[in-house]
Each structure stands twice: as C-alpha cells, then as structure tokens.
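>>> generate a structure from the sequence data that follows.
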Amino acid sequence: MSKLEHNKQMKRQAILLAAQQVFMAEGFELASMDKIAAIAQMTKQTVYRYYPSKLELFQATLTMMGEQFNDSFLLSLQHADPRQALESFAKEFIEFHLSEAHIATARLLISESAKSPEIVSHFYAVGSDDTDEKLQQFFTARLNIEQPQSLVNLWTGMLLSIRSAVLMGRISPTALEIQQHAKEATDFLFAAIK
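Okay, here's the model as predicted:
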C-alpha cells in the first residue's frame, strides 16, 4: 500500500470513528457533519470528499460497526451434544445482544426509525446475518425438524426477551442470570419438540 493510500485509509478511519461517536450520542437526525469533522480533526469538505452525504456516512459507520461484531456464538453449534450446543449458543447469543455496542445501535435505530425510516433499511442492507439460516440447518440436521423456521423464531425470541428491559434503561442481567435464562429457554425448546 502506498503512502497516499495509507493516508486516505487513516482519514477514512478517523471519519468513521468520529461519526460513530456522534451518531451514538446524538442520533442520526441531530448529528452534524460539522461536529463529525471537528472530532475527526479535519475540514467538513474533507469529510464530504469521502462521504458525499450524511446518510452514506451513516451507512458506512454501520458497516464498520457490523464488521466489529463477532458472531462466534455460531461456533457453539459444532458441539457434539445438541442440547449443550444450543445452551452454549443461547448464552453467547444473549451476551452478544446485550453488549454495549449492540444495545446502543438498537436504541439509535428505534429512536430514529420514525423520523428517518431509511436508516433501518440501510442497517439491514449493510450485511447478511445468517444466524437464522444456520439455526434452521442445525434444527433440521441435528434435531430432525423438517420445517424449523417458526421454532427457530420462537426460540430466539425467547432468548432475546431478556433484552427488552435493558433497551428501556434497566441494568443488564448478570452472567448467572443470562446462563439461567439460556438454559430455561433451551429446556422449553426441548420440551416442545418431544
């Protein structure tokens, strides 16, 4: 990589980090390109040279944030015992969805969706999430369920029910509470498929 290309990459990264800070603190509508430029320590014209609109910058910021997220919870599905695989998946899946970055992103999308519905569309267009597909494959191959989509949706809905209170500002559950919730939701799942 040439020095010029390296400098462009560094500027792009500085803009994205500044944009993330501003979007998370102020929301999409209230965020200003002036403030993003000031935090990135460059001119507004430079920011616009890299990202011609606030919406494009927001989309690029979501992409960057999405690349930082780790879907390692899918590795749990490789465990030999199906129940242990799903309990481990459930615990890590819940922890991921309760992470500070994920909660902040969800709050931003919820608060801005009425005023700027296009940002939700952009968020879902940023990257593919194959979690449901992987779970459906697991349910079919390891639990012998032929059409598992509804069951996957119900189970992941149970897992994410613990997140609602946190989105509303409540204290995040402890590691023990998360583990217990994951176990009980998985027990419920296995009781339903017998």
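>>> make it CA atoms for all contacts and neighbour counts henceforth
Will do.
>>> without its sequence neighbours, what residue ends up closest to the residue minimising distance to the centre of the chain?
In the chain, the centroid-proximal residue (CA atoms, centre = their mean) is residue 102; its distance is 5.0 Å. Spatial nearest neighbour of residue 102, chain neighbours left out: residue 96 (7.3 Å); criterion: CA to CA, 6 or more residues apart in numbering.
>>> and the gap between the one you found and residue 31?
26 Å (CA to CA, to the nearest Å).
>>> okay, helices next: where are they in this structure?
3-30, 33-40, 44-50, 54-68, 82-97, 100-112, 117-126, 131-143, 149-160, 163-167, 175-193 (DSSP state H).
>>> what's the fourth one packed up against?
With contacts taken as 3 or more CA pairs under 8 Å, 6 or more residues apart in numbering; DSSP states H and E, helix 54-68 sits against helix 3-30, helix 117-126.
>>> could you also give me the structure for this next sequence, so I can compare it with the first?
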Amino acid sequence: MNEKPNGHARRRAAKRAEILTAATEIFFEEGYGRASMDAVLVRTGGSKRTLYKYFHSKDELFAAIVSNVSDRVLAALRPPLEDGDIRETLTTMGERYLGVLLSPEGLALYRNMVAEAPYFPELAETFFSNGPGRASCHLAAFLRDRKARAGLQIEDPQRAAEQFLGMVRGDVHLSAVLEVRRPAKTAVRKAVATAVDIFLVGTAPDVRKG
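Just a heads-up that it's a prediction; the model follows:
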C-alpha cells in the first residue's frame, strides 16, 4: 500500500506548483526571451536559493512549463473513439482538437513553442510527440480499424489522420495565432463540418450514403 506523502513532501509539491503557475503566466505574457527568474521570484516571493532548489535554470523551468501545460491541455486531444458513426466521431475529434488549439493556454503554448523550437529542439520534439503527434496517431488507429471493417478508401491511415487534422486547423487556427481575429463557436463548428465533409467524400463514400 502506498503511503500518503508527509507534510514536507506536500509543502514541496505545493511550492513547486506555485512556482510553475506563476512562471507559466510570466512566460506566456512576456515570451521566453523577456521572462526572467527574477520576475518569477517577485511574483512568488521567497529567496533565490529556494527558487533554484526547485529549478536550476531558466531553461529547466521553461521545460517544466511546457511539460506541465502539454499534459493538461493536450490530453483533451485523445477522445474515446467508440464504434459509433464515423461522421460523429470525426466531428467530436475535430471540435475538441480545434477547441484545445484555440484555448488561451493552447495558443500561448503554440506561440512559445514556435518561437523557442530552434533553441530547444529536444523540447519541441517532446511537445510534438505528446501533443499533435499523439492526436494523429490515435485518429490513425481508428481509421485503420474502420478501413479493415468498413472498407474505407484509405491507403495510409497515418497520413490521412494528419491531413484531416490539418484541414481542421486551417486558417481558423492561424488567424487566432496571429491575433487577426478570434473565431466564434459557429466558425469552429463550420470549419470542422467542412473538413469532415471533404474527408468523407474522398475516403468513405459508403458511410456518407448510409
């Protein structure tokens, strides 16, 4: 039986979470380049010794932020893919996927990763594998199963999954990233519905008829 963490461990976990929360706000507000450990210290209080005991450098703190936010935000990209109607499944997947990308945290994480990927290639690879890559692999598994059972016209399920999610993102996501405009919920639903229509025309004509 696992023992409950003692008071010291709980306090350490709470302090680490406090630092991560404050640092996430600062890094997303200022960007990696302008964010600083001193700014985190001002917001959380305490001593430099305490801060550096949890995170030895700005790079390490940023890596922890990306890992933490990725786990919370990108976990939503893995909806259950039951044996339901393929149109309904793709619509659910698309709307949840785009919803995550357009959330404040999703947009901030994406902007930061694009800006910092050249300097943190290993971190960028981890982000991609645990986020977008995980989403496309999960959808590919569903398409592979449906291809075998329902005769979907798909030569490469992995590529098909990536292309579908790419259609879902489209200009809706790019316009939000660039802060050109924030799409309304109706625009999100329409973008996903259009992507599903196009995808099914090319891969599953029999499902559309049924």
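>>> so what corresponds to the residue nearest to the centre of the first structure in the second structure?
When the second structure is aligned by TM-score structural alignment, the residue opposite residue 102 of the first structure is residue 106.
>>> counterpart of residue 166 of the first structure over in the second structure?
Aligned partner of residue 166 of the first structure by TM-score structural alignment: residue 176.
>>> its match - how many residues pack around it?
17 (other CA atoms under 10 Å).
>>> cool, residue 140 of the second structure as well?
Here the count is done by other CA under 10 Å, and residue 140 of the second structure has 19 residues near it.
>>> next one: residue 8 of the second structure
9.
>>> just give me the match in the first structure for it.
Residue 8 of the second structure maps onto residue 4 in the first structure, by TM-score structural alignment.
>>> give the equivalent position in the first structure for residue 53 of the second structure.
In the first structure, the residue matched to residue 53 of the second structure (TM-score structural alignment) is residue 49.
>>> and its match, how many neighbours?
Neighbourhood size, residue 49 of the first structure [other CA under 10 Å]: 10.
>>> go on, the one 5 residues further on?
Applying other CA under 10 Å, we find 17 other residues in the vicinity of residue 54 of the first structure.
>>> from residue 22 of the first structure, how far off is the nearest residue to it once chain neighbours are set aside?
Leaving aside its sequence neighbours, residue 54 of the first structure sits nearest to residue 33 (CA to CA, 6+ apart; 7.0 Å). Residue 33 of the first structure sits 9 Å away from residue 22 of the first structure, going by CA to CA.
>>> surely the match of residue 166 of the first structure is in contact with residue 182?
Yes - using CA atoms under 8 Å, residue 176 of the second structure makes contact with residue 182 at a distance of 5.3 Å.
>>> still on that earlier bit, residue contacts, the residue nearest to residue 54 of the first structure?
Applying CA atoms under 8 Å, 6 or more residues apart in numbering to residue 33 of the first structure gives the contacts 44, 47, 54.
>>> how much space separates the first one from residue 5 of the first structure?
So that's residue 44 of the first structure. Relative to residue 5 of the first structure, residue 44 of the first structure is positioned 20 Å away (CA to CA).
>>> cool, the last one as well?
Distance of residue 54 of the first structure to residue 5 of the first structure, computed by CA to CA: 23 Å.
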